[in-house]
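Chemist: Dropping a prediction and its sequence here:
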Amino acid sequence: MKIVAEHLSQIRPSETKAMTARAAALKAQGKEVITLSQGEPDFATPENIGEAGVRAIREGRTRYTAVAGVIPLREAIRDKLLRENDLGYALDQITVGCGAKQVVFNALFASLNPGEQVVIPAPCWVSYPDMVRLAGGKPVVVDCSETDGFKLKPEALERAITSRTKWLMLNSPCNPTGAVYSEVDLIGLAEVLRKHPHVWVLADDIYEKLVYGDARFATIARAAPDLFNRTLTVNGVSKTNAMTGWRVGYGAGPIELIKVMNVIQGQITSHTSSISQYAAVEAIAGDQSYVPRFVAEFEKRRDLVVEKLNQAPGLTCSVPDGAFYVFPSCAGVLGRKTASGRVIETDTDFAMYLLEEAGVAVVPGSGFLASPYIRISYASSVEELTKACDRIIGACAKLSREKAA
């Protein structure tokens, strides 16, 4: 008798975690590998936030909390959403989870009936489709081309919606492309959604403050206030505040949804770490003078990586407006041969070639439902990024000039 449930046959391991694990295995063998596959800032958690966590321990704030999160944290989230996003929520419309990832999963698990559909613009974060499947739903993937800035267009959304559609997933700034939806973009999508009142919107805003140049962050519950009551706004402290390991995310939305999400979380994790919650109060409500410095450093790194990658034979890399990833096309290397005679047939082949030949770990675009691309995180030091990009340029130059017949 099989122990593994049948429905798990459709679920894939996270491609980002898998590539990072491969890199770690090579490092364990003594090989030098630069890991650019993980979406994790290399900055230390700011001192004021760390001190808040230490203070929580010293003050004995180490016991169970309410499933939805401690009141001071939900108050900080409420105030932040009003102050920065012009979104007004009551405390019982806010829930805190073990990272934004759990909040997204809780929402899907709480709302999807078997076979109901979730529209997911692609390229997309690797976990969205599998979380939908785990919750019993059906992901409906809509390809968004690079010529459209990797963003969902209203006409494509209209074609994707059916009577079974339950959610539209919107991630801006986007992982993996760095695409940022403007207020005008969101207003255009809202015009379609108004015609389909059964469709809810999950706005994943986790990279909210990591935008560059003339780009401006916008969220759909603010851009289209009439959709407020069918929007779940998700955010967290992992990326902007360099707190990936603290595992604190949050969601704000209609009370009937939040209540059921809390029921689900109460049967899984109960709540996120009490210590992390009190540190997150400081991250959200305390001094954030470090954020502009983080953003400026990320922008500098982005420009460096884009310039370097466009020197690599066969790669083309556009300039992203947000997050901390670039998503270059590797179409130009497909069909070329390695020195050993192996043909690079897919973006996965190319990612493995870079890992084995150049000692650089990247993630193939297929993991984000977009080929032929690779995702590179520039949340590493300038020195490490420079070395990695030079290795990628060298590895591309070693491929045969002629494509295999």
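Modeler: Cool, got the structure.
Chemist: From here on, just use CA atoms for contacts and neighbour counts.
Modeler: Noted.
Chemist: helices or strands up against the strand or helix carrying residue 50?
Modeler: Assigned by DSSP states H and E, residue 50 falls within helix 47-58. Other elements packing on helix 47-58 under the criterion 3 or more C-alpha pairs under 8 Å, 6 or more residues apart in numbering; DSSP states H and E are helix 274-285.
Chemist: Which elements pack onto the helix it packs on?
Modeler: Helix 274-285 packs on helix 47-58, helix 71-85, going by 3+ C-alpha pairs under 8 Å, 6+ apart.
Chemist: Adding mean neighbour count and distance to residue 21, write the ones you listed out as CSV.
Modeler: Output for the helices and strands packed on helix 274-285, formatted as CSV (neighbours: other C-alpha atoms under 10 Å; distance: least, C-alpha to C-alpha, whole Å):
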stretch, mean neighbour count, distance to residue 21
helix 47-58, 17, 28
helix 71-85, 17, 34
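Chemist: Residue 19 is nearest to which of these?
Modeler: helix 47-58 (29.6 Å; C-alpha to C-alpha).
Chemist: Look at residue 128 and say how many residues are nearby.
Modeler: Residues lying near residue 128 (other C-alpha atoms under 10 Å) number 18.
Chemist: any idea how far the nearest residue to residue 220 once chain neighbours are set aside lies from residue 388?
Modeler: In space, and not counting its chain neighbours, residue 220 is closest to residue 186: 5.9 Å by C-alpha to C-alpha, 6 or more residues apart in numbering. As judged by C-alpha to C-alpha, to the nearest Å, residue 186 and residue 388 stand 36 Å apart.
Chemist: cool, and residue 55?
Modeler: Distance from residue 55 to residue 388, by C-alpha to C-alpha: 39 Å.
Chemist: Got another one to weigh against that:
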Amino acid sequence: MGRAFTACAASAAVATVGLAASPASAAPAESAATAQVKPGDVCTAADLGTRHPYIKTTEVSPAITHFKGWYVTEGTSGSQNVTTSVQTTISVSVGLNGNVQGSFAVETLGTVGASLGLNVQVNYTSTSSESNSVTWNFQRPGYYGVYKGTKKVTGTYGSLNCNRVQQGDGNWALKWVEGPGSGSFTTYTALEEGAVRCQDKVPANSIMAKAQELLDCGSATATAQHEAGPVPSAKADAAKKTAARDAAEKAVAEKAVAKKTAGSAAVARSAQGLTCDPGFYKIGVPGRSLYWTAPLLAADGVRLRPSTIFSGDLDQWSLCNKVEHNGVIEATLVNHRSQWCLTVPEENAATERAVLQTAQCAEDDLQRFYIYRDVPGSSQIGVQNKYTGSMMGHDRYADGEFIRQYSSGRPDGTGTYTLTGV
């Protein structure tokens, strides 16, 4: 059925319609607010292998996704079905993946919604890229813009990680700090549809005002007398050009650029151009005799294994080309036995729960890892891949369990390990 529309109630006449995603894809602000952490908040050793998003900037702007100029003359008012044309398509995206994969991306968008007090899409979806129909009850003659639109939400985020921080009295504490790296996001609110005339008074910076801009109300098209129906095609093209800026916008996808790290021949691994710490380390499960163990076969993954005479030095690692920024170690991990580097396979870089492997060493951020440490005196750490931003962890404590990447880490402490010298 049509809906009544009057100029005095323009803002109240906008209808909200369904989106491509399910209703559960919109995050109520209060649900995400309770889970937010802030820089400087206290964390625990169980949090070393986790991270949370930190919203740096946000921008909310009205966007028209579908539009049609439509003439209503005396005697032609009433309910009419108008086929609108696509003006712009908005896709939800977070970070370098270009879509939404993993808990970190969902939490990022939920945090955005909470900070702005808006219900935004938190799953991968997009507005329609096809012509859509709008049924509207036109009560007065005039020149109308029939539209569908939404509020486009964009911005940047960082990562909050748990790490040791030295306080003013010289003591150490674990706190949430802004970790390396950042990214961009795009999402949008519920889709609205409506019709607006040039003479209607509408709220500034609203979706209706954006649609009214497309009418180009001062033009000859808006003031000329026409038969009822759509704007003549030549004039409709002019309206479309006004919206070209929105049509040209694309979802922001972060492109990570691998940064080369300095290296020189200095130790036994010098043939690979890596400068490594003296000695070797084991990365293990706190309180358990299970350690990160490199595979014998390159195609296999890094697993938790007990340290035995059969494991040899497959469970020993060098920290190479190590640098430190604000208490966070960045290093390449080279296996003692194979002399290959720990890596997230490139083909699985965007995959939640991708298994870590070893590969020939290269100057590649997929082989660079951040190490977050507990207070001095404790050997507990969390490990994060530089390229993907994901935290390392495992599904359960078991011999043979793979080490995997998780975008937010593991919430139960199974991303916290020990780093001990051999």
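Modeler: Received the coordinates, thanks. This one's a predicted model, so the numbers in the text were calculated from it and none came from an experiment.
Chemist: TM value for the aligned chains?
Modeler: For this chain pair, the superposition-based TM-score is 0.21 by TM-score structural alignment, normalised by the length of structure 1; 144 aligned residues with a C-alpha RMSD of 7.2 Å.
Chemist: quick revisit: wait, the residue nearest to residue 220 of structure 1 sits on residue 203?
Modeler: No: using C-alpha atoms under 8 Å, residue 186 of structure 1 is not in contact with residue 203, being 10.8 Å away.
Chemist: just to revisit the earlier point, same for the strand or helix carrying the residue nearest to residue 220 of structure 1, what does it pack against?
Modeler: Using DSSP H and E, residue 186 of structure 1 sits in helix 183-193. For helix 183-193 of structure 1, the elements it packs on are helix 154-160, helix 220-223, judged by 3+ C-alpha pairs under 8 Å, 6+ apart.
Chemist: So for it, what gets flagged as buried?
Modeler: Neighbour-count burial for helix 183-193 of structure 1, counted by 16 or more other C-alpha atoms under 10 Å, picks out 183, 185, 186, 187, 188, 189, 190, 192, 193.
Chemist: need those in a markdown table with distance to residue 50 of structure 1, can you?
Modeler: Converted to a markdown table, the buried residues of helix 183-193 of structure 1 look like this (distance: C-alpha to C-alpha, whole Å):
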| residue | distance to residue 50 of structure 1 |
| --- | --- |
| 183 | 35 |
| 185 | 38 |
| 186 | 36 |
| 187 | 39 |
| 188 | 41 |
| 189 | 40 |
| 190 | 40 |
| 192 | 44 |
| 193 | 42 |
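Chemist: Closest one to residue 233 of structure 1 out of those residues, please.
Modeler: The closest of these, once distances to residue 233 of structure 1 are taken by C-alpha to C-alpha, is residue 186, at 13.9 Å.
Chemist: Now do the contacts for residue 293 of structure 1.
Modeler: For residue 293 of structure 1, no residue meets the contact criterion (C-alpha atoms under 8 Å, 6 or more residues apart in numbering).
Chemist: could the helices and strands packed on helix 274-285 of structure 1 go into CSV alongside distance to residue 102 of structure 1?
Modeler: CSV is the format used below for those (distance: least, C-alpha to C-alpha, whole Å):
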stretch, distance to residue 102 of structure 1
helix 47-58, 21
helix 71-85, 17
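Chemist: one step back: adding mean neighbour count, write the helices and strands packed on helix 183-193 of structure 1 out as JSON lines.
Modeler: What follows is those, written out as JSON lines (neighbours: other C-alpha atoms under 10 Å):
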{"stretch": "helix 154-160", "mean neighbour count": "15"}
{"stretch": "helix 220-223", "mean neighbour count": "22"}
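Chemist: Go through those and name the closest to residue 80 of structure 1.
Modeler: It is, among these and with distance given as C-alpha to C-alpha, helix 220-223, at 13.7 Å.
Chemist: helices and strands around the closest one, which ones?
Modeler: By 3+ C-alpha pairs under 8 Å, 6+ apart, helix 220-223 of structure 1 packs against helix 183-193, strand 231-236.
Chemist: Save these as CSV, and put in distance to residue 19 of structure 1 too.
Modeler: Shown next, in CSV, are those (distance: least, C-alpha to C-alpha, whole Å):
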stretch, distance to residue 19 of structure 1
helix 183-193, 33
strand 231-236, 24
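Chemist: Of those, which is nearest residue 117 of structure 1?
Modeler: helix 183-193 (14.7 Å).
Chemist: relative orientation of whichever helix or strand comes after that closest one and helix 183-193 in degrees?
Modeler: Scanning forward in sequence from helix 183-193 of structure 1 by DSSP H and E, the next helix or strand is strand 200-204. Between the axis of strand 200-204 of structure 1 and that of helix 183-193 there is an angle of 160 degrees, by axes from the mean of the first three to the mean of the last three C-alpha atoms, to 10 degrees.
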